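Visitor: when you get a sec, could you give me coordinates for this:
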Amino acid sequence: MLQYLILPVTQFQQNCSLVWCTATNEAVLIDPGGELPRLLAAVKQRGLTLKAIWLTHAHIDHAGGTGQLAREQGLPIVGPHPGDQFWIDGLPQQAQMFGFPPAEGFKPDRWLSDGDTVQVGHETLTVRHCPGHTPGHVVFHSASAQRVFVGDVLFVGSIGRTDFPGGNHQHLLDAIRTRLWPMGDDTVFIPGHGPEGTLGRERKSNPYVADAA
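Guide: Sure thing, here's the model as predicted:
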């Protein structure tokens, strides 16, 4: 069974997700933007074994702690899509610009593409490439748990910004409608900021991507 814990980190209150398989106690961290001691304490408190880092995209609040965490814990970095290479390259500059602690550079051990799968313990999640907020943004979908970790693609009542370099508003709208909506109205999405929601509710009421919009 898939379980998860949301751990808001950094001054941007980015939702880092600790995700694990209850059958094996193997875990991953999705988007460890910072506050690494707190993240590792949550892993230890639950008796989990951290196996990897998964990234939805490479903005500083999502990826700022990745290089250090991977180096210190000997973890592979999985994702995002290669479209975010320039964001990874610019992490040190992003850290300086936004007042974050210095960010270590890194190279993902595995880039992700649309339709790939990733695994934690016995649980398999499907990767969907959802560009728009960044060119290489991906999401992680567990059909069995009816959960999708969407990073900054979709929020309750809103969508990701597209005014950063490489952003594209139409690409984001298309990704939400063609890649998220087919996951089903009852699917719960875990965004990069703010509360969880359901795809069905956003499809009905989100002013940017509702069917009636």
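Visitor: alpha carbons only for contacts and neighbour counts from here, please
Guide: Will do.
Visitor: show me where the protein has its strands.
Guide: 2-9, 14-21, 26-30, 49-54, 77-78, 117-120, 123-129, 138-142, 147-151, 154-155, 158-159, 188-191, 197-198 (DSSP state E).
Visitor: go through those and name the closest to residue 207.
Guide: Residue 207 lies closest, by Cα to Cα, to one member of these: strand 158-159, at 7.1 Å.
Visitor: which other helices and strands contact the closest one?
Guide: Packing partners of strand 158-159 (3 or more Cα pairs under 8 Å, 6 or more residues apart in numbering; DSSP states H and E): none among the helices and strands.
Visitor: one more time with 10 Å
Guide: Packing partners of strand 158-159 (3 or more Cα pairs under 10 Å, 6 or more residues apart in numbering; DSSP states H and E): helix 169-175.
Visitor: would you mark the buried spots in the helix it packs on?
Guide: Neighbour counts over helix 169-175 (16 or more other Cα atoms under 10 Å) mark 169, 171, 172, 173, 175 as buried.
Visitor: before we move on, what about stretch 90-98?
Guide: Neighbour-count burial for stretch 90-98 [16+ other Cα under 10 Å]: 90, 91, 92, 93, 94, 95.
Visitor: other residues contacting that stretch?
Guide: With Cα atoms under 10 Å, 6 or more residues apart in numbering as the test, stretch 90-98 has contacts from 11-12, 58-61, 63-64, 67, 84, 87-88, 99-106.
Visitor: just the buried residues of those.
Guide: 58-61, 63-64, 67, 84, 87-88, 100, 103-106.
Visitor: longest helix in the chain, please.
Guide: The residue-count maximum for a helix in the chain (DSSP state H) belongs to helix 36-45.
Visitor: which elements pack onto that one?
Guide: So helix 36-45, by 3+ Cα pairs under 10 Å, 6+ apart, packs with strand 2-9, strand 14-21, strand 26-30, strand 49-54, helix 66-73.
Visitor: the first one: how far from the chain's middle?
Guide: It stands for strand 2-9. Its chain's C-alpha centre and that of strand 2-9 lie 11 Å apart, by Cα atoms, centre = their mean, to the nearest Å.
Visitor: related to what we said a few turns ago, need the helices and strands packed on helix 36-45 in a markdown table with distance to residue 128, can you?
Guide: Below are the helices and strands packed on helix 36-45 laid out as a markdown table (distance: least, Cα to Cα, whole Å):
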| stretch | distance to residue 128 |
| --- | --- |
| strand 2-9 | 19 |
| strand 14-21 | 17 |
| strand 26-30 | 15 |
| strand 49-54 | 13 |
| helix 66-73 | 21 |
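Visitor: let's see this one next to it:
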Amino acid sequence: MFQYQIIPVTDFQENCSIVWCDETNEAAFIDPGGEPELLKKAVEKLGVNIKQILLTHGHLDHVGVAAELAKHYDVKIIGPSQEDEFLFTALPQQSMQFGFPYTESFLPDRWLKENDKIQIGNISLDVLFCPGHTPGHIVFIYLKDKIAFVGDVLFKNSIGRTDFPRGNHADLISSITHKLFPLGDDFIFVPGHGPMSSFGNERMTNPFLV
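Guide: This is a model prediction of the structure:
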């Protein structure tokens, strides 16, 4: 059975999720942006075994402690799409720009693309390529429980910014309307910041989309 816990971290209150299979206790981080000790304590309290680190996109507030945690747990960093490579090489500049602790550049161990699958114990997450906020942004979905981890593509009553380097508003809207919404109104999602919502709620009431 699929389980998850959302842990907001740093002053940016980005949502880091711990997702796991309760049959095997195998787990993964999604978007560990900061506060590594808080995240380690959460893992210890849950009693799960971190097997991988999953990233939706390359912005510092979502990847800030990925390399540190990968080393601590001796696991691989997976995602996003290679279109975001330029953001990983620019992590030192990002850390200065946004007032984060200095962050060394790194590259994921594996890039992802549309229709890839991520195995976490007996759970399989599907990958959707959803550019716009960044050119290489991806989304993780668990079809059985109708839940998506969408990073900064979509928020409750808002959408991702596209004024960062290589952001594209038309691509973002296309990702939302042609990739996410067709999954169904009853699909719930964990955004990169803020509270959860459903695709149906955002399709009907999001002021940026109606």
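Visitor: still on that earlier bit, going by distance to residue 41 of the first structure, which of the buried residues of stretch 90-98 of the first structure wins?
Guide: Closest to residue 41 of the first structure, out of all of these and judged by Cα to Cα, is residue 95, at 23.7 Å.
Visitor: now which residue in the second structure aligns to that closest one?
Guide: Taking TM-score structural alignment, residue 95 of the first structure has residue 95 as its aligned residue in the second structure.
Visitor: could you measure from its match over to residue 23 of the second structure?
Guide: Residue 95 of the second structure sits at a distance of 38 Å from residue 23 of the second structure (criterion: Cα to Cα, to the nearest Å).
Visitor: same question, residue 44 of the second structure
Guide: Separation of residue 44 of the second structure from residue 23 of the second structure (Cα to Cα): 17 Å.
Visitor: contacting residues for residue 34 of the second structure?
Guide: Neighbouring residues of residue 34 of the second structure by Cα under 10 Å, 6+ apart: 8-14, 16, 60-66, 68-69, 100-101.
Visitor: residue furthest from the geometric center of the second structure?
Guide: The centre of the second structure is farthest from one residue, residue 210, which by Cα atoms, centre = their mean lies 24.8 Å away.
Visitor: distance of the aligned partner of residue 203 of the second structure in the first structure relative to residue 126 of the first structure?
Guide: Counting by TM-score structural alignment, residue 203 of the second structure corresponds to residue 203 in the first structure. Using Cα to Cα, residue 203 of the first structure is found at 21 Å from residue 126 of the first structure.
Visitor: so these two - more neighbours on which side?
Guide: Counted by other Cα atoms under 10 Å, residue 203 of the first structure and residue 126 do not tie: residue 203 has more neighbours, with 21 against 17.
Visitor: hang on, the more buried one packs against residue 185?
Guide: Yes. Look at residue 203 of the first structure against residue 185 with Cα atoms under 10 Å: they come within range, at 7.8 Å.
Visitor: average distance between the longest helix of the first structure and the second structure?
Guide: When the second structure is overlaid, helix 36-45 of the first structure sits 0.6 Å from its aligned residues on average, using mean Cα distance after the TM-score superposition for the first structure.
Visitor: now that helix: buried residues?
Guide: Neighbour counts over helix 36-45 of the first structure (16+ other Cα under 10 Å) mark 39, 40, 43 as buried.
Visitor: residue 50 is in contact with residue 73 of the first structure, correct?
Guide: Yes. At 8.5 Å, residue 73 of the first structure and residue 50 qualify as touching, with contact defined as Cα under 10 Å.
Visitor: find residues that contact each of the two.
Guide: The contact sets of residue 73 of the first structure and residue 50 overlap at residue 40 (Cα under 10 Å, 6+ apart).
Visitor: in terms of neighbours, single out the busier of the two.
Guide: residue 50 (21 against 12).
Visitor: pretty sure that one contacts residue 29?
Guide: Yes. Residue 50 of the first structure is within contact range of residue 29, at 7.7 Å (criterion: Cα under 10 Å).
Visitor: identify the contacts common to these two.
Guide: In terms of Cα under 10 Å, 6+ apart, residue 50 of the first structure and residue 29 are both contacted by the residues 18, 19, 20, 40, 43.
Visitor: so which bits of stretch 73-90 of the second structure are buried?
Guide: For stretch 73-90 of the second structure, burial by neighbour count (16+ other Cα under 10 Å) applies to 75-85, 87-88, 90.
Visitor: what's the counterpart of residue 84 of the second structure in the first structure?
Guide: With TM-score structural alignment as the criterion, the equivalent of residue 84 of the second structure in the first structure is residue 84.
Visitor: could you find the closest non-adjacent residue to its match?
Guide: Leaving out its chain neighbours, the residue that sits closest to residue 84 of the first structure by Cα to Cα, 6 or more residues apart in numbering is residue 136, at 4.5 Å.
Visitor: from residue 73 of the first structure, how far off is that neighbour?
Guide: Counting by Cα to Cα, the gap from residue 136 of the first structure to residue 73 of the first structure is 25 Å.
Visitor: and the closest residue in space to residue 66 of the second structure that isn't next to it in sequence, what does it touch?
Guide: Leaving aside its sequence neighbours, residue 66 of the second structure sits nearest to residue 32 (Cα to Cα, 6+ apart; 5.7 Å). When contacts are counted by Cα under 10 Å, 6+ apart, residue 32 of the second structure touches 7-9, 14-18, 39, 53-55, 60-69.
Visitor: no further queries at this time; thank you.
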